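>>> Sequence plus predicted model, see below.
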Amino acid sequence: MDSLQAIILALLQGLTEFLPISSSGHLILPSAVLGWPDQGLAFDVAVHVGSLLAIVWFFRKDVLSIALGSLESVQNRQWNPESQTLLFLVIATIPAGLAALTFNDLIESELRSPLVIASTTLCFGLLLGVADKFGSREKSLLKMTLWAAFIIGCAQAIALIPGTSRSGITMTAALLLGFQRDAAARFSFLMSIPIIVLSGAYKGLELVSGATPQWDLIAIGVVVSAISAYACVYWFMAVIERMGMLPFVLYRIVLAAILFALFV
């Protein structure tokens, strides 16, 4: 992999990681259409680090508030809104963590085919459209409950299937539960922090025993994915309430059609 390929792949990862359009559906295209080699585990970790830096920096006020509020809650031995939010995020992370430990080998060996990615890109894209159209969109994040967090967490576990889109399926679940678009997006993005940390740590452990990475490409992956992911989240949060999910649904239908045409 050369520098240009690294820039394009990191840009794709950053732009698609947080939009409800399936990052795996995009990352399969360069290797299939252009014959590019697999980016490798080290580069995969790098772009995830970049995405993590972007989302933590964008929601830095929320992250700091949750952290300080949770410490205060422990000191006072009393729940507060920040500690409740932390609990909701923990509950929402557990299903995906357990599913990854249980089904990771099956997913890697059986569910990474182009047909699966094209099918999930289409099906879960249509489900996102249904949720956006028929969800009541009445609830703010103040109405989050343990049960709602658990359901959204179970949806996040489904995103282990390539092509589903982690952000897409969690926003879909939140919309079906009646949350507003910006609330669904905000909770989905905050949920991504612990799951990216866990995923990056797991892949990092695998990387320890691997070959020495190309540090220049690693640096490109971190920087480009961080910048593009931040810009993507900034734009998405600014327009989602008035724009809705329809453009992303239509985009997923087109992407799925392209994948079917190329691979089936």
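Here it is on my side, so go on.
>>> From here on, just use CA atoms for contacts and neighbour counts.
OK.
>>> count of neighbours near Tyr202?
By other CA atoms under 10 Å, the residues close to Tyr202 number 12.
>>> And for Ile258?
Other residues lying near Ile258 total 14 when counted by other CA under 10 Å.
>>> Ok, the one 4 residues further on next?
Here the count is done by other CA under 10 Å, and Leu262 has 14 residues near it.
>>> packing partners for the one helix or strand it maps to?
Taking DSSP states H and E as the criterion, Leu262 maps to helix 246-263. Contacting helix 246-263 under the criterion 3 or more CA pairs under 8 Å, 6 or more residues apart in numbering; DSSP states H and E are the following elements: helix 23-33, helix 114-134.
>>> Out of those helices, which is closest to Ser199?
Judged by CA to CA, the one of the helices and strands packed on helix 246-263 that comes nearest to Ser199 is helix 23-33, at 15.1 Å.
>>> before we go on, here's another structure to hold up against the first:
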Amino acid sequence: MDWLQVIVLAMVQGLTEFLPVSSSAHLILVPALTSWEDQGLAFDVALHLGSLSAVVIYFRRDLIKMTRSWTRSVTHREMDSDARLAWAVILGTIPVGIAGLLLKDSIETVLRSPIYLAIGLIVFGLLLSWADWRHKGEREVEEMNWKDVLFIGLAQAVALFPGTSRSGITMTAGLMLGLSREASARFSFLLSIPVIVIACALKSFDLATAGVPVDWAFMIGGVVASGISAFLCIHFFLAFINRIGMQPFVIYRIILGVALLWMFL
């Protein structure tokens, strides 16, 4: 790798992680369309660490309140809206954690293919379009029940299929349950935190045990660039999502998916 590849991949990751267009799809796509070698899942996870720092910083006040309330719910059994939201994030993470452990080998080999990528972009893009058009809800995150949370959690597990988009499928599920666009996006962003933490921890363990040399300058540079672009993406996405809706992202997904099928079939 060189610094141009590092910065381009970091910007791509930061700008697509929280948009419903599949960041993993773009990280696979870039080397497929250039002369660059695939950067590998280890660098992908480093870029996700930058995205993690962005969402933690952006929602830091919410996370502090959720953590305090969750602690009280455990020690004193005092349950308020922040504690329920914290428990919802935990419950919503369980399905993808189980699926990730069971499908780890397939994800790293067979499924990292432009064809699967294109299929995921188109199919789940159409599903997002239908949910955004058909289900114009006004429910807020605080109004979710445990069945709603589990449904969104199961949807998140589907995002292990490349091209699905973790943020896209969780927003789709939220819209189908009657959540507003902003509420769907907010819960999707909060739900990303434990998922990225788990992915980074597992891959870090793999790297440590394998003894693979790591270029820490590139890794740190990727984390910083990804974090900055992801923070800006979150800010502007939440500011404009109610105005622009999901259809522009659907159109982009379909065009990209069709182009990939034309190129690789």
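Right, received. Where do you want to start? Quick caveat, the model's predicted, so the values are computed rather than measured.
>>> coming back round to it: most tightly surrounded among the helices and strands packed on helix 246-263 of the first structure?
When these are scored by mean count of other CA atoms under 10 Å, the highest mean neighbour count falls to helix 114-134 (a mean of 21).
>>> Most distant residue from the centre of the second structure?
His76 (33.1 Å; CA atoms, centre = their mean).
>>> And that one, how close does it get to Ala83 of the second structure?
According to CA to CA, to the nearest Å, His76 of the second structure and Ala83 of the second structure sit 12 Å apart.
>>> can you check Ala225 of the second structure too?
Counting by CA to CA, the gap from Ala225 of the second structure to Ala83 of the second structure is 33 Å.
>>> Identify each buried residue in stretch 234-241 of the first structure, please.
For stretch 234-241 of the first structure, burial by neighbour count (16 or more other CA atoms under 10 Å) applies to Phe236.
>>> residues in contact with it?
Contacting residues not belonging to stretch 234-241 of the first structure are listed as Leu19, Phe58, Gln180, Arg181, Asp182, Ala185, Arg186 [CA atoms under 8 Å, 6 or more residues apart in numbering].
>>> what sits against the third one?
By CA under 8 Å, 6+ apart, the residues touching Gln180 of the first structure are Ser136, Arg137, Glu138, Lys139, Ser140, Glu241.
>>> can I assume the third one is in contact with Arg181?
No - taking CA atoms under 8 Å as the definition, Glu138 of the first structure is not a contact partner of Arg181, at 9.3 Å.
>>> Specify which residue of those two has the higher count of neighbours.
Each of Glu138 of the first structure and Arg181 has its neighbours counted (other CA under 10 Å); Arg181 has more, 25 against 13.
>>> what's the closest non-adjacent residue to whatever residue of the second structure lines up with the more buried one?
With the correspondence set by TM-score structural alignment, Arg181 of the first structure lines up against Arg181 in the second structure. Across the structure, with CA to CA, 6 or more residues apart in numbering as the measure, the residue nearest Arg181 of the second structure apart from its sequence neighbours is Asn242 (6.2 Å).
>>> Val55 of the second structure versus that neighbour, what's the distance?
Distance, Asn242 of the second structure to Val55 of the second structure, using CA to CA: 20 Å.
>>> From Asp2 of the first structure, how far off is the residue nearest to Ala99 of the first structure when sequence neighbours are not counted?
In this structure, Ala99 of the first structure finds its nearest non-sequential neighbour in Ala157, 6.1 Å apart by CA to CA, 6+ apart. Ala157 of the first structure is 33 Å from Asp2 of the first structure, where distance means CA to CA.
>>> between those two, who's got more neighbours?
For Ala157 of the first structure against Asp2, the residue with the higher neighbour count under other CA under 10 Å is Ala157, and the figures read 22 against 10.
>>> and the more buried one, what is it in contact with?
Pro95, Ala96, Gly97, Ala99, Ala100.
>>> Which ones among these lie within helices?
Secondary structure assignment (DSSP state H) places Pro95, Ala96, Gly97, Ala99, Ala100 from the contacts of Ala157 of the first structure within helices.
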